[in-house]
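**Q** coords please:
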Amino acid sequence: MLKSQEPNDERSWELDRPVRAAEYVRMSTDHQKYSTENQSDAIRQYAEARNIEVVRTYADVGKSGLKLEGRDALQKLIDDVQNGHADFTVVLVYDVSRWGRFQDADESAYYEYICRRAGISVQYCAEQFENDGSPVSTIVKGVKRAMAGEYSRELSTKVFAGQGRLIEKGYRQGGPAGFGLRRTLIDEHGAIKGVLRRGEHKSIQTDRVILALGPSEEVDLVREIYRAFVYDGRRESEIAADLNARGLATDLDRPWTRGTIHQILINEKYTGDNVWNRRSFKLKKKRVRNAPNMWIRAEGAFEAAIDRELFEAARTIINARSFRLSDEDMLQALQALFHRHGALSGIVIDECEEMPSSAAYRSRFGSLLRAYSLVGFTPERDYRYVEINRELRKLHPGMVREVIDGLQARGSDVRQDFETDRVIVNGEFSLSIVISRCIQSPTGLLRWELRFDTSLAPDITIVVRMDSTNHAPFDYYLFPHIDRLSDKLRLREDNDFGLDAYRFDDLNLLYDIATPVPLPEVA
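**A** As a prediction, this is how the structure comes out:
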């Protein structure tokens, strides 16, 4: 008599056991057609039909799919896969676009390859092809990846065109109003709804923002600044010193500086013009400064604080300062100074009253070293790093101010310790800003060397990594105090995941996590 096979046979149990899977869901905005819940529902139905058990969820909510940076959940998924911490053999994604709208389709394929190399397959639940590695699936998937990236490019173009039309109609697109002006909210019919305070934004999609004149005392002060500069011939620094001596402050309740006066004198919004696209930052690419012929403008969009003739007179004076001497005249003066002293430096130039300033030589020729080379002077040492460090030290207060403004705009309470430049946020944690100079190796590779001030002991150190010219930020690193491995660190263009997990294109994540959230009242 034959003995029947036991139903709980080990091999039979192995065949019946569900496949363990992780789901990855993502949406860019709260207004997106497919919410993470809808994606998850579709994934669960797909899993149930194939005897797959979803054991883990990785969710990026409100995250762009253009780059890996900022997508903490996908980074965690890749990290778990690479470090052998994954307790699943399949990753379920709604479709190719949810995996990412990478502008380089190869980047999307690379992250999938990392999973496949670790023995973990990626399956797209709503696509009409099986991701089985066949030639057909490979071709279709490549097309889908390209389409996902192209969708973002087309959307960016449409959004840019829409913003440009709003500018031409006289509507304000972001940014603080500035001294003497206020952001005013109007409805779709042009009726004024109120003045927006700093950090406030419109809440209704059809509302628009325009610029309007602020308090009369501020407007009068703007006109006084222009008259003092144009009619009285006073320099920006002299005007700033006079205002500070009178106890007057800027719209940010800070002392006046040469820079704040200069910005008022060169900004066309005080003539009522609406100007946009001076800088652009598209598809998470590097922020660039655009040429004037790319600017979008609408003349007379707002009520003017000053006459256009007065503004043009101020601009003429400022431009004349740069073109008063030709390049040849400046170099002849520099060469004569070199022959008298036998050497050149920024201090030697600045102490010579009949000479343009060292800053003027830097601006005209790109750097002092280039000006030196044009007159035949070669320093005994390479002083480029001294110039760069000097310029970066000048940038530091502005960087600190930018971080403070960004935090305050999101509602955080911020206090600065002026002795150490530490920033205390909401009385809960401290920040310190470090600017890292870019160094180019003889082979052309870029490096950044960091040195942390251990005496400050901030909770988070913001590292501003400068670009190859050391003129503008390249990206940012946010290093928590507990995760910092040493007091010195050397960064390459591309680092391992343990370091680049802290890298961001901007500081929006910091501003978001620092935003205080009011707790509901307890009944």
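**Q** going forward, measure contacts and count neighbours with C-alpha atoms only.
**A** Will do.
**Q** how about Gly199, what does it touch?
**A** Counting by CA atoms under 8 Å, 6 or more residues apart in numbering, Gly199 touches 408-411.
**Q** Name the SS class of it, please.
**A** Classification of Gly199 by DSSP: H, G, I helix; E, B strand; the rest coil places it in coil.
**Q** And it, how close does it get to Tyr226?
**A** Per CA to CA, to the nearest Å, Gly199 is found 28 Å from Tyr226.
**Q** swap in Arg246?
**A** Arg246 sits at a distance of 17 Å from Tyr226 (criterion: CA to CA).
**Q** again, but for Ala73
**A** 53 Å.
**Q** re earlier: neighbour count winner among Arg246 and Tyr226?
**A** Tyr226 (24 against 9; other CA atoms under 10 Å).
**Q** Report the contact partners of the closest residue to Gly214 other than its chain neighbours.
**A** Spatial nearest neighbour of Gly214, excluding adjacent residues (CA to CA, 6 or more residues apart in numbering): Leu181 at 4.4 Å. By CA under 8 Å, 6+ apart, the contact list for Leu181 reads 211-215, 219.
**Q** quick one on the thing from earlier: can you flag which of the contacts of Gly199 belong to helices?
**A** 408-409 (DSSP state H).
**Q** Make JSON lines from the contacts of Gly199 and add distance to Met330 to it.
**A** Shown next, in JSON lines, are those (distance: CA to CA, whole Å):
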{"residue": "Gln408", "distance to Met330": "44"}
{"residue": "Ala409", "distance to Met330": "44"}
{"residue": "Arg410", "distance to Met330": "47"}
{"residue": "Gly411", "distance to Met330": "49"}
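**Q** List only buried entries from the contacts of Gly199.
**A** The neighbour count (16 or more other CA atoms under 10 Å) marks 408-411 as buried among the contacts of Gly199.
**Q** this one as well, want them side by side:
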Amino acid sequence: MSLESLQSNPKRAAQYVRMSTDHQRYSTDNQADKIAEYAAARDFVIVRTYADEGRSGLNIAGRDALRRLIDDVQSGSADFEAILVYDVSRWGRFQDADESAYYEFICRQRGIHVHYCGEQFENDGSLTSDMMKVMKRVMSGAYSQELSTKVFVGQCRLITLGYRQGGPAGYGLRRFLVNDRDEPKAPLAAGEHKSLQTDRVILVPGPDDEVETVRRIYRLFVLELRSEREIATILNAESRKTDRGRAWNRSVVRQILVNEKYIGNNVYNRVSFKLKKTRVVNPPEMLVRRDGAFEAIVDPGLFAAAQSILAERARRFTDDQLLDLLRSLLASRGALSGMIIDEVEDMPSTAAYRSRFGSLLRAYELIDYQPARDYRYVETNRQLRLMHPDVLASTVAGIESIGGEVAVDERTDLLVVNRELTIAIVIARCRRTEAGSLRWRIRLDAGLRPDITVVVRLESDNATVRDHYLLPWIDVGAKLNIGMAEDNGIMLDAYRVNDLAPLYHMLRRHAVERAA
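**A** Purely as a prediction, here's the structure:
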């Protein structure tokens, strides 16, 4: 074959471009220009483009184009023999450098070579090349860690200055916008966010009737010794609604009783989700706070009294005393149930047993009591029902914190985001097989057909969140029942994330320049 014929048959290549929100120099157009120069110099013709715009590089979740690229390579449908990428960081800033190498290995195994067009080394398999790639991958992951640290330090500084960092205000409070000189600008309605980077958000008292209701909750709890459940019953009997337009329950009342924002304190870093890692509830010494940051709507003395009651309630009985009371009740009644326990005036509530031992059934096991019926699924389902509102509220708060507008269907709990995208939340119970492995069963709702189903997988205790799956209906809707194991292969685990940060990033609105 002649040299001329070789030059007239360029090699077919696909380009992969990804733009996060950190640097303009990484815009997809800039990447494509550099790739085009590389292709022209190396006799490649670009026949296909895979583009992820506004996507984090920390993992593959949410990066539809990269997943589609890997799927095309693995299925043998790729009609190209090379992949051109701007640099190692555009392939991904994975926290595990081996994950980046794994996806490149998949391509190389199918005879498709990955070229990093903007790097100063050839990806030719040499020792120097491999060492440079490892270093670049580690550096890319370290950059994300450094950026995360800088953002966290900046958020902590704003907290100590008295400014609110994301999330809804809560019942009885409202968010208010101030400028860089702390001069008031305007109230912020639900779903509204600041438009200037120099503006800040504070909390102010809400409507008078809500403020009075919050104060009344504290009086009922401290002065009349009413339980959270009794207070919720009183408010519901008066047809009052929470700030989300829902009925009151024990959990909502308790959140009001324990949150320091009602006495004006600004508290941050209760929970950590850094870099898609495991959710961690931080100890008190790690909290970042500014006392007296906002105007208090509850008397500090009344708040302190409420905390004393809650603390005393928790330590009133030792574990052995709680179990002895349960044994005595069993001896007198001959059987135990949640209803039997709660109807006895001097007995601790079933909530106390669940809080202390994890579940009522676990308390039964500790006194060697076996119910006539197997209530394990009943107890687990009860826990899931109690967990669902908190997961829903947390997800809504996360979306609103990045500027998203969320409406919740009160009948179905379907989230409508920015008036165009629907999200369903499913909590997946964990089941242990006889062999000891873990299994989950996911049922998608064909009646709702949400654009995305957020699956919250629980650990074997069915109380701790293990991970999440972001399942697009367009990809998985045909399978209404999905069985999951601990590892499910790339076709399903590509949707797995440690937390919902990728979902929030995907839903973040991005400014679009107006054409001239």
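**Q** Just the TM-score for the two chains, thanks.
**A** For this chain pair, the superposition-based TM-score is 0.89 by TM-score structural alignment, normalised by the length of the second structure; 510 aligned residues with a CA RMSD of 3.1 Å.
**Q** before we move on, back to that, still contacting in the second structure, which of the contacts of Gly199 of the first structure?
**A** On the basis of both residues aligned by TM-score structural alignment, their matches' CA atoms under 8 Å, what survives of these in the second structure is 408, 410-411.
**Q** Let me have those residues in a markdown table, adding distance to Thr138 of the first structure as columns.
**A** Shown next, in a markdown table, are those (distance: CA to CA, whole Å):
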| residue | distance to Thr138 of the first structure |
| --- | --- |
| Gln408 | 48 |
| Arg410 | 44 |
| Gly411 | 48 |
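**Q** wait, which of the residues you listed is closest to Ile167 of the first structure?
**A** Comparing these against Ile167 of the first structure with CA to CA places Arg410 closest, at 24.5 Å.
**Q** could you measure that closest one against Gly70 of the first structure, distance?
**A** 18 Å.
**Q** With Cys438 of the first structure instead?
**A** As judged by CA to CA, Cys438 of the first structure and Gly70 of the first structure stand 23 Å apart.
**Q** Quick check: Ala78 of the second structure vs Ile112 of the second structure, distance?
**A** Relative to Ile112 of the second structure, and taking CA to CA, Ala78 of the second structure is found at 9 Å.
**Q** Just give me the neighbour total for the nearest residue to Thr469 of the first structure once chain neighbours are set aside.
**A** Distances taken as CA to CA, 6+ apart put Cys438 closest to Thr469 of the first structure, at 7.6 Å, once the chain neighbours are dropped. Neighbours of Cys438 of the first structure under the rule other CA under 10 Å: 22.
**Q** Which position in the second structure pairs with Cys438 of the first structure?
**A** Counting by TM-score structural alignment, Cys438 of the first structure corresponds to Cys430 in the second structure.
**Q** Which parts of the stretch 151-300 of the second structure are strands?
**A** For the stretch 151-300 of the second structure, the strands defined by DSSP state E, counting those that start in this stretch cover 173-178, 184-188, 200-205, 266-268, 271-272, 280-281, 288-290.
**Q** For Ser359 of the second structure, which of those strands is the nearest?
**A** Using CA to CA, the strands of the stretch 151-300 of the second structure put strand 280-281 closest to Ser359 of the second structure, at 20.1 Å.
**Q** how far does the closest one sit from the chain's center?
**A** Counting by CA atoms, centre = their mean, to the nearest Å, strand 280-281 of the second structure is centred 13 Å from the centre of its parent chain.
**Q** Specify, as a residue range, where it falls in the first structure.
**A** Aligning strand 280-281 of the second structure against the first structure (TM-score structural alignment) gives residues 288-289.
**Q** And the matching stretch against the second structure, how far off on average?
**A** With mean CA distance after the TM-score superposition for the first structure, stretch 288-289 of the first structure departs from the second structure by a mean of 1.9 Å once superposed.
**Q** For that stretch, which outside residues touch it?
**A** So stretch 288-289 of the first structure is contacted by 278-281 (CA under 8 Å, 6+ apart).
**Q** Tell me the one of those residues nearest Ser35 of the first structure?
**A** Using CA to CA, the contacts of stretch 288-289 of the first structure come closest to Ser35 of the first structure at Phe281, 26.5 Å.
**Q** residues near the closest one, how many?
**A** 11.
**Q** Look up how far Gly174 of the first structure lies from it.
**A** Phe281 of the first structure is 14 Å from Gly174 of the first structure, by CA to CA.
**Q** Counting neighbours, what do you get for the residue lying closest to Pro292 of the first structure once chain neighbours are set aside?
**A** Residue nearest to Pro292 of the first structure in three dimensions, not counting chain neighbours: Arg278, with 7.1 Å by CA to CA, 6+ apart. Neighbour count of Arg278 of the first structure, defined by other CA under 10 Å: 14.
**Q** In contact with Arg278 of the first structure, which residues are there?
**A** 289-292, 294-295 are the contacts of Arg278 of the first structure under CA under 8 Å, 6+ apart.
**Q** Which of the residues in the longest helix seen in the second structure are classified as buried?
**A** The longest helix of the second structure (DSSP H) is helix 127-160. Under the neighbour-count criterion of 16+ other CA under 10 Å, helix 127-160 of the second structure has 130, 132-134, 136-141, 144-145, 155-156, 158-160 buried.
**Q** Could you do stretch 239-248 of the second structure as well?
**A** 240, 242, 247-248.
**Q** And stretch 397-414 of the second structure, by the same measure?
**A** Those buried within stretch 397-414 of the second structure under the rule 16+ other CA under 10 Å are 397-408, 414.
**Q** and Glu122 of the second structure, what pairs with it in the first structure?
**A** Residue pairing (TM-score structural alignment): Glu122 of the second structure is matched to Glu130 of the first structure.
**Q** Can you find the partner of Leu325 of the second structure in the first structure?
**A** Match for Leu325 of the second structure (TM-score structural alignment): Ala333.
**Q** no wait, Met484 of the second structure
**A** Match for Met484 of the second structure (TM-score structural alignment): Leu491.
**Q** got it, and His113 of the second structure?
**A** Match for His113 of the second structure (TM-score structural alignment): Ser121.
**Q** list the contacts for its match?
**A** Applying CA under 8 Å, 6+ apart, the residues near Ser121 of the first structure are 89-91, 112, 115.
**Q** Dump these into CSV; add distance to Leu185 of the first structure as well.
**A** Putting the contacts of Ser121 of the first structure into CSV (distance: CA to CA, whole Å) gives the following:
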residue, distance to Leu185 of the first structure
Thr89, 53
Val90, 50
Val91, 46
Glu112, 46
Cys115, 49
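**Q** Looking at these, which two lie furthest apart in space?
**A** The distance between the two most remote of those (CA to CA) is 13.0 Å, for Thr89 and Glu112.
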